[in-house]
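In: Sequence first, predicted model second:
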Amino acid sequence: MSGTGSTATRADPPAEPAYAHGTGTTALLGDTIGRNLDRAIAAHPERDALVDVPSGRRWTYAGFGRDVDRLARGLAAHGVHKGDRVGIWAVNCPEWVLVQYATARLGAIMVNINPAYRLHELEFVLNQSGIEVLVASTEYRSSDYRAMAAEVRGACPGLREVVHIGDPEWDELVSGGGGLPADYLAVQEASLSCDEPINIQYTSGTTGFPKGATLSHHNILNNGYFVGDTVGYSEQDRVCLPVPFYHCFGMVMGNLGITSHAACIVIPAPAFDPAATLRAVQQERCTSLYGVPTMFIAELGLPDFASYDLGSLRTGIMAGSPCPAEVMKRVMAEMHMAEVSICYGMTETSPVSTQTRRDDDLEHRTETVGRVLPHIEVKVVDPSSGITVPRGTPGELCTRGYSVMLGYWDEPRRTAEAVDAGRWMHTGDLAVMRDDGYVAVVGRIKDMIIRGGENVYPREIEEFLYAHPKISDVQVVGVPDERYGEEILACVIPRDPADPPTLAEVAEFCAGRLAHYKVPRHLRVLAAFPMTVSGKVRKIELREEFSARP
């Protein structure tokens, strides 16, 4: 049939799906962590590998390698073999880093334990993962690790040894491998596969006990390497790490991202201290600084902030929770971190899936969490159907690739709930993939507020309120409302406690600039937010506390 005179029209092309895969010219590393460390030692034996500012101790790569090997031999002499679980329950210190690399040498599985854990949490992790040897701090602030470890031992039949850092048994452990054959570690390492489990990290669940994300050499070594590669690390870089080592931010994006580029790890303090962090940057001429947004806010808020010489900084990473655009802009302008990067991820994905690039403009580096890293896939799906949505449409962000965990330790059912048959990890985060492939996270599925049938994303309101002159920090949550189902509560920390914002001032600030249904109807002025040790705000506590009386 001739088309002449036909009234048929060509259908519009289908919308671009919210899917992207990371390409690059650099291949994945096929190393184990130990073999990768050997490459850095061979290439740069005399460069600084690790500096502990509080104690003044320093290691070159050659010296760090020797101490890692001594500890690995000591662990082996104490009966630790490939696949055995070794717990590390400590604040940030050089020994934490030594344990990380020594267990990797042996193929033992290091289990990260949150230093904030108390007895019932510690007992659960020790038993659930089957830890045989526990390396722990002695005490820090209100935590008496020695007393707590002694108390739970009777309830943990698999735990056969506890070694406290700094006690005589630590020295015995380190020196205990002298009787092993000279080639013991080389023989052990030759038997290791990069796909074997090397690390268990417990995710901080909001209800019930946490799950142990089990990660391989391949998972975390590659993720650390590509995060470091994206910010341009080389052996010239010195990276200040005030973030906790027990979390992926510290030990993967930090330690492994640093040593895989033969750069230097700088420990500013056992736990986050804003002044100690800036002193370490100044003293060690650090080129990179890590932190969650609340850490950068605390550093910028120091009364003597302007007195620190931060001119050596060029880059860094802000991650762990949504990064406010206003804070990011100040970090770039006032901390000299022009190349600072935002990373997005989760423990189960080793952790980073998307990251901003060094040459991204300000808008991309403040309004998105970047684009997918090399060798990783991301997509945004309808949470109810699992179908990939068009770009520009909110949905659940999913990740697939080398970075997806092996599974939750000894919990196949919970693994199957998180990782589908196609090996996609479902993050639980609501996101939008833009036309250019960059991703904006708009909240958690469980945090989304449904007000009178309208979907409200707290992140959008938070970003807007960060620009209020009286607000230093803000968290938005939904609270029950008889008429609308949920109403919007803004919890704020004022810039000046003596002059906090009022609800009327917040409403006036929003008027005509936010849709009426997004304007907070309740306000709470707080001195601080409830936080996890890794610096994430516990929104569930805010909701629970204020649901009955917003």
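Out: Yep, that arrived. Residues are numbered from 1 along each chain as shown.

In: use CA for all of it now, contacts and neighbours both
Out: Fine.

In: what about the strands in the stretch 101-250 of the chain?
Out: If DSSP state E, counting those that start in this stretch is used as the criterion, the strands of the stretch 101-250 of the chain fall at 109-112, 131-136, 139-140, 143-144, 161-164, 197-202, 212-216, 238-240.

In: Now render those strands as CSV, adding distance to E339 and mean neighbour count.
Out: Output for the strands of the stretch 101-250 of the chain, formatted as CSV (distance: least, CA to CA, whole Å; neighbours: other CA atoms under 10 Å):
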stretch, distance to E339, mean neighbour count
strand 109-112, 30, 27
strand 131-136, 36, 22
strand 139-140, 35, 15
strand 143-144, 37, 14
strand 161-164, 40, 18
strand 197-202, 29, 26
strand 212-216, 29, 26
strand 238-240, 14, 28
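
In: Select, out of those strands, the one closest to C248.
Out: Between C248 and the strands of the stretch 101-250 of the chain, the tightest spacing by CA to CA is seen for strand 197-202, at 8.0 Å.

In: which strands and helices sit next to that closest one?
Out: Contact here means 3 or more CA pairs under 8 Å, 6 or more residues apart in numbering; DSSP states H and E; on that basis strand 197-202 packs against strand 109-112, strand 212-216.

In: for comparison:
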Amino acid sequence: MKWDTIPEMVLSSSDRFGDAEAVVDGPLRLTFTELAERVRTAAGAFAEAGIGKGDRAAVWAPNSAEWIIAAFGLVTAGGVLVPVNTRFKAEEAGDVVRRSGAKLVLVQQGFLDQEYTAPDGVPVIDLKSDFLSSGSPFERKVSGDDIADVIFTSGTTGRPKGVMMSHRQTLRLYAEWCDLAGTREGDRYLIVNPFFHTFGYKAGCVASLIRGMTILPVPVFDVDQVLDLVEREKVTVLPGAPTVYHSLLAVPGDRGVRAGRDISSLRVAVTGAADIPVELIRRVSTELPFTSIMTGYGLTEAGTATASRPGDSFEHIATTVGTPCDGVEVRIADDGEVLVRGYSVMRGYLDDPEATAEAVDADGWLRTGDLGSLDDGGRLKIIGRKKDMFIVGGFNVYPAEVEDFLMEHPAVAQAAVIGVPDERLGQVCKAFVVPREPVAEEELIAWSRERMAGYKAPRSVVFREELPLNATGKVMKDRLQ
């Protein structure tokens, strides 16, 4: 590997790719040389704001050029990036910011009609202000083993845990990701995956600067806007959840793919989910211009662990998540749980040695919480989720967290949540509620959407006189189906 740290890789892009376009965000167009200059300047702003080596700062904002400059500027100042989910409500985000120990929170006020705040005593800086351009060019020495980011992911109890990853882990894994996905220098990468997620930040921004791809950030997925950008900017790389490809294929002929738009530039598709219809993969490869389609399996605690390979059949790409990445081992425990071991496994959960020891055993095997099997070719198939977690449009939803929110409603005595199939989003949340007093389904859904991220909120509610319980008082969710 050419570089030891993310700042080294990012700043070297100026020498490697020079005047080629690095970022296109609306009217803003930055070359790799200009991006490196802005990153150095932002690093100076962070240093002048008191960010020292190892200090954490949070970015709670949608995909944008400023997000990229802030993230890379922060790590260039020696800081540690804490991305925060833009779908979180203030209470959810505040908990992450507080427990991360972030010294600053960078936001984009007004996104999704939300005013972003932070816990008392933590300064809030608008990304669209002049903060990022206010510093003197600066770079602080860090090492490949230093922690580069802390990305929070909900645990099975619903309490988010901060996953610590180093510079070297990230660079090695996403250099390989570029190879497996078939990306090239000069590719134009439309990033619809949110930057607060590993898929958007590491398999997106970091991968783009490793390879020399132009980043086109999209803050909210809108199929018409995406088609416009693909046609106008000659986009070649478009990864996303299966929802993205469903949406592209579903566009009516009078305004979409079949209406004479030129989307012939599209070449690379990357997706991942527990169960992708074989027919979807077949349609993506026959009705859309993609010539390279990769599916993979990853989690915040280990990044991309497995990926399909060029030449895999539609069946293999759709029904398995490929074989392990270089330096990564995968095995199936006696109870069917998928275990992962290798250099890419997290350094641990922030300030939570107990949870770390529970997740990673003495031999270095990470318990993923997913159930799976390996075929004769060593390809991994994800069968289910050990502790009920389900995925809505690419986002993990943990029933315990949603149930806790529902129980705060004065009319709810008991609540249980499961994921049910949805053609567009893969799965959506369905709640079973024992009411304390009369309450309408619509009222409870609206109440939920005000208090939690939209993808977590129930789409339907079934009222019951009682929930099926086992001998220890736990809800038997298989009986709810």
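Out: On my side now, so go ahead. Because the structure is a prediction, the values reported are computed rather than measured.

In: With both chains overlaid, what TM-score comes out?
Out: The TM-score (TM-score structural alignment, normalised by the length of structure 2) is 0.80; 415 aligned residues with a CA RMSD of 2.9 Å.

In: rewinding a little: for the helices and strands packed on strand 197-202 of structure 1, please prepare a markdown table with the additional fields distance to E189 of structure 1.
Out: Output for those, formatted as a markdown table (distance: least, CA to CA, whole Å):
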| stretch | distance to E189 of structure 1 |
| --- | --- |
| strand 109-112 | 14 |
| strand 212-216 | 15 |
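
In: nearest to V292 of structure 1, of these?
Out: strand 109-112 (19.2 Å).

In: which one of the strands of the stretch 101-250 of structure 1 lies closest to S547 of structure 1?
Out: Evaluated over these, closeness to S547 of structure 1 peaks at strand 197-202, with 28.7 Å, by CA to CA.

In: okay, the angle between the closest one and strand 212-216?
Out: Here strand 197-202 of structure 1 runs at 160 degrees with respect to strand 212-216, directions being taken by axes from the mean of the first three to the mean of the last three CA atoms, to 10 degrees.

In: average offset between strand 197-202 of structure 1 and structure 2?
Out: Relative to structure 2, and after both are superposed, strand 197-202 of structure 1 has an average distance of 0.8 Å to its aligned residues, where the measure is mean CA distance after the TM-score superposition for structure 1.

In: which residue numbers in structure 2 go with that strand?
Out: Residues 147-152 of structure 2 are matched to strand 197-202 of structure 1 when aligned by TM-score structural alignment.

In: Quick one: residues in contact with that stretch.
Out: For stretch 147-152 of structure 2, the surrounding residues in contact (CA atoms under 8 Å, 6 or more residues apart in numbering) are 6, 54, 75, 79-84, 96, 100, 160-167, 196-198, 300, 350.

In: Quick one: neighbours of R232 of structure 2, just the number.
Out: By the criterion of other CA atoms under 10 Å, R232 of structure 2 has 12 neighbours.

In: and it, what pairs with it in structure 1?
Out: Using TM-score structural alignment, R232 of structure 2 sits opposite Q283 in structure 1.

In: What helix or strand is its match located in?
Out: If you go by DSSP states H and E, Q283 of structure 1 is part of helix 274-284.

In: That helix vs structure 2, mean deviation?
Out: With the two structures superposed, helix 274-284 of structure 1 lies on average 1.4 Å from its match in structure 2, counting by mean CA distance after the TM-score superposition for structure 1.

In: mind checking how far the very next helix or strand once past that helix is from the chain centre?
Out: Proceeding N to C from helix 274-284 of structure 1, the next assigned helix or strand is strand 288-291, under DSSP H and E. Relative to the mean C-alpha coordinate of its chain, strand 288-291 of structure 1 is positioned 12 Å out (CA atoms, centre = their mean, to the nearest Å).

In: No further queries at this time; thank you.
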